[in-house]
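1. give me a model of this one.
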Amino acid sequence: MKKRGFGVGCMWYGVGNTGLPNPAGAFVDLLDDGTVNLLSGAADIGQGSNTIMAQIVAEELGVDFDDVLITSADTGITPEGGATSASRQTYISGNAVLRAAREAKKVLVGEAAELFGAEASEIVVKNHRVYVKGKEDNAKKIQDVIASCRSKGKITIGHGWFNPNTTALESETGEGSPYGAYAFATQVVEIEVDTETGQVEVINIFAAHDVGTAINPMQVEGQIEGGSTMGLGYGLYEEIKKEDGKIKTPSFATYTIPTAMDVPTVYPIIVEDPVENGPFGAKGVGEPALIPTAAAIANAVYNALGIRIMELPVTPEKVLSQLKIKQ
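-> Sure thing, here's the model as predicted:
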């Protein structure tokens, strides 16, 4: 007999390291033709940080994404970017590149203010054009303003760095402020359990994640889908078995991970609640996408069968053992 169940898993996660210095830096050079050289230490290991950094700079400087050439994670020329871990790069390196872009932009805006006879606070830089707020018809090309800067020996370059404001945990009370931002999420899974074999199949995952601001919604959805799949493996399949200090599951023949055939339909739900100190309000979504899934699966098993599996993964053997005890 097959029974269906639903389970909920919730989490909150501190973005970055725990109450430790956690800095990143960046350099931005706005070139004569309106393109940008960006140097960032953030290592893109497939999660898409290069895209995010370029988007942040393009948005701030009023140029196209394709106009930003990023050099990243080159220890010979890029500044410190910190580890690509702890769901921190969008939040921390993103802030660093935003600050660098703003410093370069100050030179451009200052020159435009002189050319237009306006206050710097009135200058708008957008879509490769520079103009006084409310007077878009009288805009100048960004290249023309840069040329004016060059004629006066002004270099439109900026550097920036960011280190979140944290306080280490006090050893006796545990009090402190260990993170500069927190991610929140709730996932609901729908499962089907075969009571004869103990096999659990996840049918759907509904994953709602507060990401602050989704700088690249498609990438955020991809992170949620990928993290949920990792959580599926954690909840149902993956188990390191040891004997006498030796790992007995050293290969994918014995250490089971989800395949394409195992992945359910994942419904990513992006919740945007901008965090005040994030780049354009953004914060991390890497590990938060993984964390709630296994708990939601275990809760769904309880909902379907009335049994509690207290140790992951939720294998058929464990399900059948608990069903036998229940009977």
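2. going forward, measure contacts between C-alpha atoms and count neighbours the same way
-> OK.
3. specify the local secondary structure of residue 96.
-> Secondary structure, DSSP: H, G, I helix; E, B strand; the rest coil: residue 96 is helix.
4. look at the closest residue to it other than its chain neighbours and say how many residues are nearby.
-> Sequence neighbours aside, residue 161 is the residue nearest to residue 96 in space, at 4.4 Å (criterion: Cα to Cα, 6 or more residues apart in numbering). Neighbour count of residue 161, defined by other Cα atoms under 10 Å: 21.
5. and for residue 176?
-> 14.
6. that one against residue 165, yeah?
-> No - using Cα atoms under 8 Å, residue 176 is not in contact with residue 165, being 11.3 Å away.
7. and the strands in the chain?
-> 2-14, 24-30, 36-40, 68-72, 123-126, 129-132, 140-141, 157-162, 182-194, 200-210, 242-243, 246-247, 265-271 (DSSP state E).
8. make CSV from the ones you listed and add distance to residue 52 to it.
-> Formatted as CSV, these follow (distance: least, Cα to Cα, whole Å):
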stretch, distance to residue 52
strand 2-14, 20
strand 24-30, 13
strand 36-40, 11
strand 68-72, 11
strand 123-126, 18
strand 129-132, 22
strand 140-141, 25
strand 157-162, 16
strand 182-194, 18
strand 200-210, 17
strand 242-243, 40
strand 246-247, 38
strand 265-271, 17
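9. among the ones you listed, which is nearest residue 284?
-> Among these, strand 182-194 comes nearest to residue 284, with 6.7 Å by Cα to Cα.
10. and that closest one, how far out from the chain middle?
-> Counting by Cα atoms, centre = their mean, to the nearest Å, strand 182-194 is centred 19 Å from the centre of its parent chain.
11. now the angle from that strand to strand 2-14?
-> Strand 182-194 and strand 2-14 are oriented at 170 degrees to each other (axes from the mean of the first three to the mean of the last three Cα atoms, to 10 degrees).
12. what packs against strand 182-194?
-> strand 2-14, strand 200-210, helix 291-305 (3 or more Cα pairs under 8 Å, 6 or more residues apart in numbering; DSSP states H and E).
13. list the buried residues of the first one.
-> Spelled out, that is strand 2-14. The neighbour-count check on strand 2-14 (16 or more other Cα atoms under 10 Å) flags 4, 5, 6, 7, 8, 9, 10, 11, 13, 14 as buried.
14. any residues touching that strand, and which ones?
-> In this structure, residues lying in contact with strand 2-14 by Cα atoms under 8 Å, 6 or more residues apart in numbering are 178-195, 288, 291-305.
15. can you check the longest one too?
-> When contacts are defined by Cα under 8 Å, 6+ apart, helix 291-305 is touched by residues 3-11, 185-193, 200, 202, 227-228, 231-232, 234-236, 307-309, 314, 323.
16. one more, please, to line up against the first structure:
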Amino acid sequence: MKKRGYGIANMWYGIGNTANHNPSGAFVDILDDGTAIVLTGCADIGQGSTTVLAQIAAETLGINIEDVVVVAADTEVTPDAGATSASRQTYVSGNAVRLAAENACEQVLAKASEELNIQAEKLSIYQGQIWVGDNPSGVMIKEIITKCRSEGVLTLGHGSFDPVTTKLDSETGQGIPYATYAFATQVAEVEVDTETGIVEVKKIVAAHDVGKAINPQSVEGQIEGGCSMGIGYALFEEVVVKDGEIQGPGMSTYLIPTAMDVSEVYPIIIEEYEASGPYGAKGVGEPALVPTAAAIANAVADALGIRLYELPLTPERIIAAIKRN
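-> Next up, the predicted model:
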């Protein structure tokens, strides 16, 4: 017999490293032709940080993303950006790149102020040209940079960001270990075969507060990937150690979900502006994984009327629990 069940799980997750200094630095160089180079130590390991940092730089500089080149994770030339961990790079390195781009813009606008005889506070850069309030001045950024170069002025900006935290008090245990938090709710629908013990995840709906989705497609991909990993954690992955040796050291024996095992995932992006984040953004990497296994376990409990307390929920454990009850 196959039984359906539904489960829900909620989570909150601190972005960054707990109550430690967590800085990131960046350089932004506006070149003679109005394009820009971003130097950042941020390592993109598939999460899409290089694209996001290019977007942040382009938005701040007022140029097209196609005109931004990101040089990332080259320890010979890029400043330290900290580890690609703790769901921190968009938040921390994103702020560093934004500040570096703002610093570079200040130099351009200072020169534009001299040329146009208009206060720099009234000027901005948009679509590659200088704007006065809401109106284009007709002066391209390239013209201002040419003037800068003729006077020996470099349009190179630098920026760094270290989230504000407070270490935990040794006596009270109180503090502010993270500058911001991510929140999420996931709902899982499962089908449990009571004869074989096989659990099939039919659907996951995942709602995540990401601050501001700088790249919505990337955010959806992160959520879908996290849910896929969560299915593996809930149903397949188990490290068995005997006499100090891992018994399943290869991918043939350590099981992870395949495309046939992953359910439909419906990501829902919740945008709750984070004032300390770059353009309101915060992290979504690990939060996408955190509630999935709990939601699946709750759904299995709903289907069977039996609560299991050990992961993964293998067929053997499912059948054993049914027999005990």
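17. now residue 70 of structure 1: closest residue in space, sequence neighbours ignored.
-> residue 38 (4.6 Å).
18. ok, the one you found touching residue 65?
-> No - with contact defined as Cα under 8 Å, residue 38 of structure 1 does not count as touching residue 65 (11.7 Å).
19. what do these two both touch?
-> Between them, residue 38 of structure 1 and residue 65 share the contacting residues residue 54, judged by Cα under 8 Å, 6+ apart.
20. of those two, who's got more company?
-> Neighbour count, other Cα under 10 Å: between residue 38 of structure 1 and residue 65, residue 38 has more, with 26 against 18.
21. what's the distance between that one and residue 141 of structure 1?
-> Distance of residue 38 of structure 1 to residue 141 of structure 1, given as Cα to Cα, to the nearest Å: 21 Å.
22. any chance of a markdown table for the helices and strands packed on strand 182-194 of structure 1, columns distance to residue 147 of structure 1?
-> A markdown table is the format used below for these (distance: least, Cα to Cα, whole Å):
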| stretch | distance to residue 147 of structure 1 |
| --- | --- |
| strand 2-14 | 44 |
| strand 200-210 | 43 |
| helix 291-305 | 51 |
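23. which of the ones you listed sits closest to residue 132 of structure 1?
-> Per Cα to Cα, nearest to residue 132 of structure 1 of these: strand 200-210, 35.6 Å.
24. what's the mean deviation for the closest one versus structure 2?
-> Comparison of strand 200-210 of structure 1 with structure 2 after fitting gives an average deviation of 0.5 Å (mean Cα distance after the TM-score superposition for structure 1).
25. which residues in structure 2 does that strand match up with?
-> Residues 199-209 of structure 2 are where strand 200-210 of structure 1 aligns, taking TM-score structural alignment as the criterion.
26. now the matching stretch, how far from the centre of its chain.
-> 19 Å.
27. contacts for it next, please.
-> So stretch 199-209 of structure 2 is in contact with 182-193, 223, 227, 231, 235, 261-272, 284, 288, 296, 300, 313-315, going by Cα under 8 Å, 6+ apart.
28. equivalent analysis for stretch 159-171 of structure 1, please.
-> With Cα under 8 Å, 6+ apart, stretch 159-171 of structure 1 has contacts from 18-28, 92-93, 95-101, 103-104, 175-180.
29. what about the nearest residue to residue 23 of structure 1 once chain neighbours are set aside, how many residues close to it?
-> With sequence-adjacent residues excluded and distances taken as Cα to Cα, 6+ apart, residue 23 of structure 1 is closest to residue 163, at 4.2 Å. Residues within reach of residue 163 of structure 1, counting by other Cα under 10 Å, total 16.
30. please apply the same query to the one 10 residues further on.
-> Neighbour count of residue 173 of structure 1, defined by other Cα under 10 Å: 7.
31. from residue 301 of structure 1, how far off is the residue nearest to residue 23 of structure 1?
-> Taken as Cα to Cα, the span from residue 163 of structure 1 to residue 301 of structure 1 is 42 Å.
32. next, work out how far apart the equivalent of residue 244 of structure 1 over in structure 2 and residue 188 of structure 2 are.
-> Under the alignment (TM-score structural alignment), residue 244 of structure 1 pairs with residue 243 in structure 2. Distance, residue 243 of structure 2 to residue 188 of structure 2, using Cα to Cα: 37 Å.
33. give me the neighbour count for whichever residue in structure 1 pairs up with residue 294 of structure 2.
-> Alignment note (TM-score structural alignment): residue 294 of structure 2 maps to residue 295 of structure 1. For residue 295 of structure 1, the neighbour count with other Cα under 10 Å is 24.
34. ok, now residue 201 of structure 2?
-> 22.
35. next one: the one 4 residues further on
-> The criterion is other Cα under 10 Å. On that basis, residue 205 of structure 2 has 20 neighbouring residues.
36. again with the one 3 residues further on
-> Counted with other Cα under 10 Å, the neighbours of residue 208 of structure 2 add up to 26.
37. so what's it closest to, chain neighbours aside?
-> residue 184 (4.3 Å).
38. can you get me a residue count around residue 59 of structure 1?
-> 17.
39. map it onto structure 2.
-> With TM-score structural alignment as the criterion, residue 59 of structure 1 matches residue 59.
40. now do the contacts for the nearest residue to that match once chain neighbours are set aside.
-> Nearest residue to residue 59 of structure 2, sequence neighbours excluded (Cα to Cα, 6+ apart): residue 65, at 7.9 Å. Each residue near residue 65 of structure 2 by Cα under 8 Å, 6+ apart is listed here: 54, 55, 57, 58, 59.
41. how about stretch 191-202 of structure 1: buried residues?
-> Buried-residue list, stretch 191-202 of structure 1, by 16+ other Cα under 10 Å: 191, 192, 193, 194, 195, 198, 199, 200, 201, 202.
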